[in-house]
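**Q** test case, fold it:
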Amino acid sequence: MTNRRIDRFRRATLAASSLSLLACGAFACSSPQREYTVPRSLCDITVPPRLTEKLLVAGKELHVRLEDKTLNKSFQHCWVSVDGEEVLSVSREWHSGRDIPQVVALQSELDVGSLRGEDDFQYGERGAVKRVVCRHPRQEDWSLFVITQVRGSQEPTVSEIKRFTATYAKAVEKSKQCDR
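**A** As a prediction, this is how the structure comes out:
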């Protein structure tokens, strides 16, 4: 009698497993995959793909677009989209006489109250702002800032956003934009 119960239990378990496999095949139960290659640079700034991928969503196609509204490299915005949805933006912006809270207030996706950090680097769950240290800025009262904004459904950790932004800012320090 005990053996019959065990046999019925095994058959029921096997049947349930088979049904769940069939259902997943029909309804795509597997987690979404990243089918694109994560770039080695974002808008001419080199950053390790392992840091960038933490801020991206799965999908088929990735597109990176540089926008410079001022045509003099004062406000460069790097837009990253996956399958047509903007999921990340990284901006490089020159500001005169502004500090981090003032720059944060200009960003639509960042909440000043949720950011933490020090005077030259603040970060939170949806982005970060970091002042870039330029050795030879052309004008004394101007500062260059890197602004990272996570715009998609991805949920990177604060430390991943912080690490990406710090690395990106370090690369901007070595770029021609820092010499404005």
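**Q** hey, let's count contacts and neighbours off CA atoms from now on
**A** Noted.
**Q** so what's Ala128 up against?
**A** By CA atoms under 8 Å, 6 or more residues apart in numbering, the contact set of Ala128 is Leu110, Leu115, Phe121, Gln122, Ile147, Thr148, Gln149, Ile161, Lys162, Thr165.
**Q** I meant Ser89, not that one.
**A** His77, Cys78, Trp79, Val80, Ile147, Thr148, Gln149, Val150, Arg151.
**Q** how about this one, so we can line them up?
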Amino acid sequence: MRLLPLAAATAVMVATAAGCGDSAEREYTVPSSLCGIHIKTATLAPLLPPGKRVSVEPDTPVPDAIATCEVAVDKKVVLSVERERREPGAAARDIAVDQLSAHDPKSAAARTIAYTDAVAVSITQCTAPDVVKEDISTVIRVFEPGHKDESALKDLITEYTEVLKTSSPCEVKSG
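**A** Okay, here's the model as predicted:
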């Protein structure tokens, strides 16, 4: 007979806890573009937290060399993207470890991608005869309260890099 009141109390606590979770919903539309690169919202969504408003703020700290943008949810930066032109021969894993202090990143796409649950790096090589010989590195970082997710970040950097390649990011030789 004592189990019935305990079961009823447990059911009430579970229902109450479930009701509390409803307040943490995504009220904004997930962006479909990062730094001018179109991405599927389903690829970006797992990394973004609940909130009311989202903004994507582009910035170009060094014109024609570095492009950045930040994704903020309720005015808190949760994700950033940085593209940088580099000398040829850069390795995604080296950038992740040496410059971003990533611990034991995994590799993908013939080692042109390195990623963890919070940072991902890709290298796009510019090797065509009519372009400047250089690499373009892309770095995506996830910050709290964004959701760190190794698989989702790998998917995002992979998709972002593939779309970047189709946008002709390499600088055409002059003259």
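**Q** so after superposing, what's the score?
**A** After superposition, the two chains reach a TM-score of 0.80 (TM-score structural alignment, normalised by the length of structure 2), with 167 aligned residues with a CA RMSD of 2.6 Å.
**Q** still touching in structure 2? Go through the contacts of Ala128 of structure 1.
**A** Using both residues aligned by TM-score structural alignment, their matches' CA atoms under 8 Å, structure 2 keeps these contacts from those: Phe121, Gln122, Ile147, Thr148, Gln149, Ile161, Lys162, Thr165.
**Q** go through stretch 65-76 of structure 1 and flag the buried ones.
**A** Leu66, Lys73, Ser74, Phe75, Gln76 (16 or more other CA atoms under 10 Å).
**Q** widest-spaced pair of these?
**A** Greatest spatial distance in these: Leu66 and Ser74, 12.8 Å, computed using CA to CA.
**Q** for the kept ones among the contacts of Ala128 of structure 1, pick the one with the most neighbours.
**A** Within these, most neighbours by other CA atoms under 10 Å means Thr148, with 30 neighbours.
**Q** what residue in structure 2 is paired with that residue?
**A** In structure 2, the residue matched to Thr148 of structure 1 (TM-score structural alignment) is Ile140.
**Q** trace Lys162 of structure 1 over to structure 2, please.
**A** So Lys162 of structure 1 corresponds to Lys154, using TM-score structural alignment.
**Q** reformat the contacts of Ser89 of structure 1 as CSV; add distance to Arg8 of structure 1 and secondary structure.
**A** Compiled in CSV, the contacts of Ser89 of structure 1 are given as follows (distance: CA to CA, whole Å; DSSP: H, G, I helix; E, B strand; the rest coil):
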residue, distance to Arg8 of structure 1, secondary structure
His77, 63, strand
Cys78, 60, strand
Trp79, 57, strand
Val80, 54, strand
Ile147, 61, strand
Thr148, 57, strand
Gln149, 55, strand
Val150, 51, strand
Arg151, 51, coil
